[in-house]
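[1] What follows is a predicted structure for the sequence shown.
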Amino acid sequence: MATPTGLPVAQIFLNAGGKTGGTVMWFFVILVQFFTGCSAMLANSRMAWAFARDAAFPFSDFWAKVNNVTDTPINAVWLVVIFCSCLNMIGIGSTLTILSIFNITAPALDISYIAVIVAHRWYEGKVQFHPGPFTMGRWSKPVNAIAVTWVCFISVILFFPTARPVTATNMNYAICVAAFIGFFSMIWWYAGARK
């Protein structure tokens, strides 16, 4: 951890492969991060455009506009680029705050997966549902129950601090970020997004 490079993983690569081998391994790490960023950018801008298309954003008409030349929602892409850049600048001012924001990503993603399962089971019988080409038949309910139980369990675990004793500097504030997101989303929903 006290490596002179300031990057423990880079030091492991340097120790394992020397300067040339370590550099090659580090290049692939950077390449993977770049492509991960590209796929995240694609997903985020697709969601931003869909929300704007459905008038769930302020200035939705502007964000939902599709470029005539490229046939892509460039405005939605730039919205995501600017928002994510501003979000990452928080890390310059406070490592603890940006870690709290990053620590919410895994539980939020997992909860988004089970939200669909819970909604399907909640509205089952009340709304006409047409299953897709693949269905688990009688096993779907027990598998859904296991998935929801696991995600609830692991989400609670992911909100725990990683060290003891818990202090103000090692506390996992992701639960505070989650509460803020939930509170903001509810206000946004009732203020007009539901219409």
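    Arrived safely, thanks for sending.

[2] For the rest of this, base every contact and every neighbour count on C-alpha atoms.
    Will do.

[3] Using the three-state scheme, assign Lys141.
    Under DSSP: H, G, I helix; E, B strand; the rest coil, Lys141 falls in the helix class.

[4] Repeat that for Thr20.
    Under three-state DSSP, the three-state class of Thr20 is helix.

[5] Quick one: neighbours of it, just the number.
    Thr20 is flanked by 11 other residues according to other CA atoms under 10 Å.

[6] what's the helix or strand for Ala50?
    helix 8-53 (DSSP states H and E).

[7] er, Asp110 I mean
    Per DSSP H and E: helix 105-122 holds Asp110.

[8] how about that helix: buried residues?
    By 16 or more other CA atoms under 10 Å, the buried positions in helix 105-122 come out as 107, 110-111, 114, 117.

[9] Same check on stretch 27-44?
    41, 44.

[10] swap in stretch 9-19?
    By 16+ other CA under 10 Å, the buried positions in stretch 9-19 come out as 10-11, 13-14.

[11] Equivalent analysis for stretch 77-95, please.
    Under the neighbour-count criterion of 16+ other CA under 10 Å, stretch 77-95 has 77, 79-80 buried.

[12] okay, those residues in CSV with distance to Trp122 next?
    Formatted as CSV, those follow (distance: CA to CA, whole Å):
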residue, distance to Trp122
Val77, 34
Leu79, 34
Val80, 33
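
[13] Structure two is appended below for comparative analysis:
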Amino acid sequence: MFERVLTEEDFEKVYPILEQSFPETELRTREDQLALLQNERYRLYAIKDETEKNGGVIAAWELPDDLLYVDHFAILPEKRNHGFGGNVLDMFLEWKRKKVVLEVELPEDDLTRRRIEFYERHGFVWNDYPYMQPPMRKGQKPFPLRLMTRPGALDGETYEQYRSVLHHIVYRYTKEDLGRVNK
């Protein structure tokens, strides 16, 4: 079901799924995403369907304190709304057995509300702390999102710890950068 992407050849098979599933503000450049395969904390998995074809992709970071950050989760359009994505997410979370955090867009339209509800059905909790995702590409500005966590909600101190870890390890922001992002 999950096949770790380790080579550039395999990467080229899954990156288009990310490109069609995420806006530019939520996706690194092809070169930056490919370079992450060398990061010891980063894991990119092709999600194989019952015919062994790529049905989606999941990218995650193994972080300190037994924390897993789901960076990207995308299912091909033809596989959506049939339970495939939910089953895959549940299997992935059961396999990893860690505290999990992910970022979601604010619930401003039907699509973003449905995405949040999808994660809630799979055990995630909305955290209403203001959160700014650092730019994924040069020249972009921070982007307002919210964190969803599993197995439960975050208190303020834990939220700050998670935010700091994400900004420092995933986005590689310095303390000075973080001060500008969180204003």
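    Here it is on my side, so go on. Note that this is a predicted model, so its numbers are computed, not measured.

[14] Tell me how the two chains score on TM-score.
    Put the two chains on top of each other and the TM-score (TM-score structural alignment, normalised by the length of structure 2) is 0.28; 91 aligned residues with a CA RMSD of 5.2 Å.

[15] Quick one: list the elements packing against the helix holding Ala50 of structure 1.
    In terms of contacts (3 or more CA pairs under 8 Å, 6 or more residues apart in numbering; DSSP states H and E), helix 8-53 of structure 1 is packed against helix 60-63, helix 74-93.

[16] quick one: which of those helices is nearest Gly37 of structure 1?
    Each of those has some distance to Gly37 of structure 1 by CA to CA; the shortest is helix 74-93, at 10.9 Å.

[17] Next, the angle helix 8-53 makes with that closest one.
    Helix 74-93 of structure 1 runs at 140 degrees relative to helix 8-53, counting by axes from the mean of the first three to the mean of the last three CA atoms, to 10 degrees.

[18] helix or strand right after helix 74-93 of structure 1?
    Sequence order places helix 95-103 as the next helix or strand after helix 74-93 of structure 1, per DSSP H and E.

[19] what's that following helix packed up against?
    Counting contacts by 3+ CA pairs under 8 Å, 6+ apart, helix 95-103 of structure 1 packs against helix 74-93, helix 174-188.

[20] please redo it, this time with the cut-off set to 7 Å
    helix 174-188 (3 or more CA pairs under 7 Å, 6 or more residues apart in numbering; DSSP states H and E).

[21] Next, the angle from the helix it packs on to helix 105-122.
    Taking the same axes, to 10 degrees, helix 174-188 of structure 1 and helix 105-122 form an angle of 50 degrees between their directions.

[22] Just the buried positions in helix 174-188 of structure 1, please.
    Neighbour counts over helix 174-188 of structure 1 (16+ other CA under 10 Å) mark 174-175, 177-178 as buried.

[23] Helices of structure 2, start to end?
    Ranges of helices in structure 2, per DSSP state H, are 8-21, 30-35, 84-96, 110-121, 156-165, 175-181.

[24] So which residues make contact with the second one?
    Outside helix 30-35 of structure 2, the residues within contact range by CA atoms under 7 Å, 6 or more residues apart in numbering are Phe11.

[25] count of residues packed around Arg114 of structure 2?
    The burial count for Arg114 of structure 2: 12, using other CA under 10 Å.

[26] Check Glu9 of structure 2 too.
    Neighbour tally, Glu9 of structure 2, other CA under 10 Å: 9.

[27] okay, now Val88 of structure 2: neighbour count?
    Val88 of structure 2: 22 surrounding residues under other CA under 10 Å.
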